[in-house]
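# prediction below, plus the sequence it came from.
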Amino acid sequence: MTDNKKNLEKENISNLLLRLSVPAIIGMMIQATYNITDTIFVGRALGENGVYAIGGLAVAFPVQMIIMATALAIGIGGASIISRSIGKNDVDRAERTFGNVILLVFISSIGIIVFGTIYLSPILQAFGATDAILPYSYDYLQIILYGTFFFSFALAVNSIVRAEGNANIAMYSMIISAGLNILLDPLFIFGFGMGIRGAAYATVISQIICAMYLINYYVGGKSIIKFRLKNLKPDLGIVNEISAIGISPFVRQGSSSIVVIVLNNVLVIYGGDVSVAVFGIMSRLLMFTIMPVLGIVHGLQPIIGFNYGAKNYDRVIQSVKLSASVASGISFAGFLLLFLFPEQLMNIFTSDKILIEEGISAIRISVLALPFVGFQIIGSALYQSIGKARPSFILSMSRQVFFLIPLVIILPRFFELNGVWIAFPISDLLAFALTFTMVSRELKSLNIEEV
């Protein structure tokens, strides 16, 4: 038994979760820092046009989220199979899954690049780009699309690395990508005077370097599973299972993209370009506060997957309860930060008084139910990790599709612009109630099976 496998099976849950989560949290926080600094640099570099540039990033973001959703669906679906296969000592199936993950990443990337390049302008207009915002979103996304394969490869393979229990390599890859991006941003944006296009070039270059680092990890023979060319042959059983499990993270990320599209279009109606820019800033701040929870999820998934595959259900229950408590604490801390200091945070991005004033109100309303979000994320991760596609799909759909989108469309008719922001806490509360009910039943079921 390798050290990673032994640790997943025997190590104290709190120590194991800490050891696997901390590297992921560090990597995710650096990634979140990049998302924020990218917006800050773009907003500051373009002066009076900074509002439109930030709006351009906000409109381009749904496309990036679709790319991310596709890569995460492949990576998380494959990682779930791989962690359970390792738990059953079926290394051959784990390696065949890895090969199919690489193949699916390549095929999906080509499709995204071709379709996105041909229909870029209509897509951005449909996503809420006004005449003032469109040139900025187009310039940025046109470059980002060409880095699709490297971005998708890094995201998907990172999930595989974590499935092996090697959290440090996953952390280093995120640090390389985000850290290099942070360093290159001011060079390309200010030094070369490239503005928003410079931000895109910095992103693509850093993604290429990250992908090369991960390739070296597997080629260097340091991993539990090996990359073999013969495993690039499609295995329909594995592809179907990846798709069944991956549909949940795809829907979660993809529905987030749909939410952003709906929000951008509603905000244009009720608030204009300034409101779109406010949402662009607010979404990055929310992402920053949630990233540590996602780091916990990355540490949690291999623990659940391995022990569920090995039928160690008590360890599954322990890890879920512990991670849910920690995630809830992090969500509450994020709520305090955003609710108490919105003005200070907005001032980091812009000096536009109208943008800052609207941002303060939007943030304070939107984060009212943020303390409940951590548990939602852990609940969805539970079902992904044990390979139960249907409940994972339901939970992934609940907050974004079942609750938030309808509320964003309906509430502004009664409360105008504030109705958009009010939709966030209401949907969070409803999603929490559903998640709590489903997860409680699942844990009771696992407890019975353990006995």
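Great, that's in hand.
# rest of the way, CA atoms for contacts and neighbours
Noted.
# can you map out the helices along the stretch 351-451 of the chain?
Under the criterion DSSP state H, counting those that start in this stretch, the stretch 351-451 of the chain contains helices at 353-366, 373-385, 389-397, 405-410, 412-415, 417-450.
# ignore the last one, the stretch 1-150 of the chain
For the stretch 1-150 of the chain, the helices defined by DSSP H, counting those that start in this stretch occupy 3-10, 13-45, 50-87, 91-118, 120-126, 134-146, 148-163.
# for those helices, give me CSV that also has mean neighbour count and distance to Gln207.
Below are the helices of the stretch 1-150 of the chain laid out as CSV (neighbours: other Cα atoms under 10 Å; distance: least, Cα to Cα, whole Å):
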stretch, mean neighbour count, distance to Gln207
helix 3-10, 15, 27
helix 13-45, 22, 12
helix 50-87, 27, 13
helix 91-118, 19, 14
helix 120-126, 17, 21
helix 134-146, 21, 10
helix 148-163, 26, 6
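# another structure for you, compare them:
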Amino acid sequence: MATTLVSGINALLMNQALLLYAGENGVAAYTVIYYVFSAMTALYIGYIYGVSPIISYNYGQHDTDKLKKLTKVNLIFIALVSGISALTAWIFGGNLIGIFAEPGTAVYEIAVHGNFIFMFALLFNGFNTYASGLFTALSNGVVSGVIAFCRTFLFSLGAILLLPGILQTNGIWLATPIAEFLGIIVSIMCFFRYRKRYGY
């Protein structure tokens, strides 16, 4: 919910920054990059939605052994998929972008350059999404909301407002990776702080 509520504000600010520094082609390029990003994140987002009821069930059963095993498997899966997704987006980025933008056009060139920077977010996004989903599954909506709010709004807003003024268009592409990187710090802190309480 927190992510959805603020996504419109982030999109507005991102588009305004792109219009200022890269024009209409920059806005079109961002749309293409986000299509690729969404495709890369779909697998582990689906996995997190699927595993959440299992986490809830084992927590309700007070089965800490299964929770610990499940957490280990989940973290390994998220790490592997995040790494593979990022590599796929970097190696085949031109091909994926070519589905939406004609190679050789200004939009394509901007998107290929922006894609390489933007996709660093994939290295952090998976664990952040998992951490938020974990606490939702454990009926701790406050911590889940804090994680989601920090990475999708607070850090993202700060990065969008600050970085373009320093790095121009590259700052726009860096905004999401920086927000996700700062978000993973919050996620890790929450993950370890509540580990004993929930027994995962």
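Cool, got the structure. All values reported here derive from a predicted model rather than from experimental measurement.
# can you say which of the helices of the stretch 351-451 of structure 1 is packed in most?
helix 373-385 (a mean of 25; mean count of other Cα atoms under 10 Å).
# related to what we said a few turns ago, among the helices of the stretch 351-451 of structure 1, which comes closest to Gln64 of structure 1?
Nearest of those to Gln64 of structure 1, taken as Cα to Cα: helix 389-397 at 18.5 Å.
# and that closest one, which stretch of structure 2?
Mapped onto structure 2 using TM-score structural alignment, helix 389-397 of structure 1 spans residues 141-149.
# so how far is that stretch off the chain centroid?
Put simply, stretch 141-149 of structure 2 sits 14 Å off its chain's centre (Cα atoms, centre = their mean, to the nearest Å).
# same check on stretch 351-371 of structure 1?
22 Å.
# same question, stretch 155-173 of structure 2
Here the centre of stretch 155-173 of structure 2 is set off from its chain's centre by 16 Å, with Cα atoms, centre = their mean.
# go on, stretch 48-60 of structure 2?
Taking Cα atoms, centre = their mean, one finds the center of stretch 48-60 of structure 2 at 21 Å from the center of the full chain.
# follow-up on the earlier one: can you lay out the helices of the stretch 1-150 of structure 1 as JSON lines showing distance to Val297 of structure 1?
JSON lines is the format used below for the helices of the stretch 1-150 of structure 1 (distance: least, Cα to Cα, whole Å):
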{"stretch": "helix 3-10", "distance to Val297 of structure 1": "15"}
{"stretch": "helix 13-45", "distance to Val297 of structure 1": "7"}
{"stretch": "helix 50-87", "distance to Val297 of structure 1": "11"}
{"stretch": "helix 91-118", "distance to Val297 of structure 1": "20"}
{"stretch": "helix 120-126", "distance to Val297 of structure 1": "32"}
{"stretch": "helix 134-146", "distance to Val297 of structure 1": "27"}
{"stretch": "helix 148-163", "distance to Val297 of structure 1": "10"}
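# that older thread, and the helices of the stretch 351-451 of structure 1: which comes nearest Ser80 of structure 1?
Set against Ser80 of structure 1 and scored by Cα to Cα, the helices of the stretch 351-451 of structure 1 come closest in helix 373-385, at 5.5 Å.
# figure out which of the helices of the stretch 1-150 of structure 1 is closest to Ile422 of structure 1.
Closest approach to Ile422 of structure 1 among the helices of the stretch 1-150 of structure 1 (Cα to Cα): helix 50-87, 19.7 Å.
# hey, what's the angle from that closest one to helix 3-10? Just curious.
Interaxial angle, helix 50-87 of structure 1 versus helix 3-10 (axes from the mean of the first three to the mean of the last three Cα atoms, to 10 degrees): 80 degrees.
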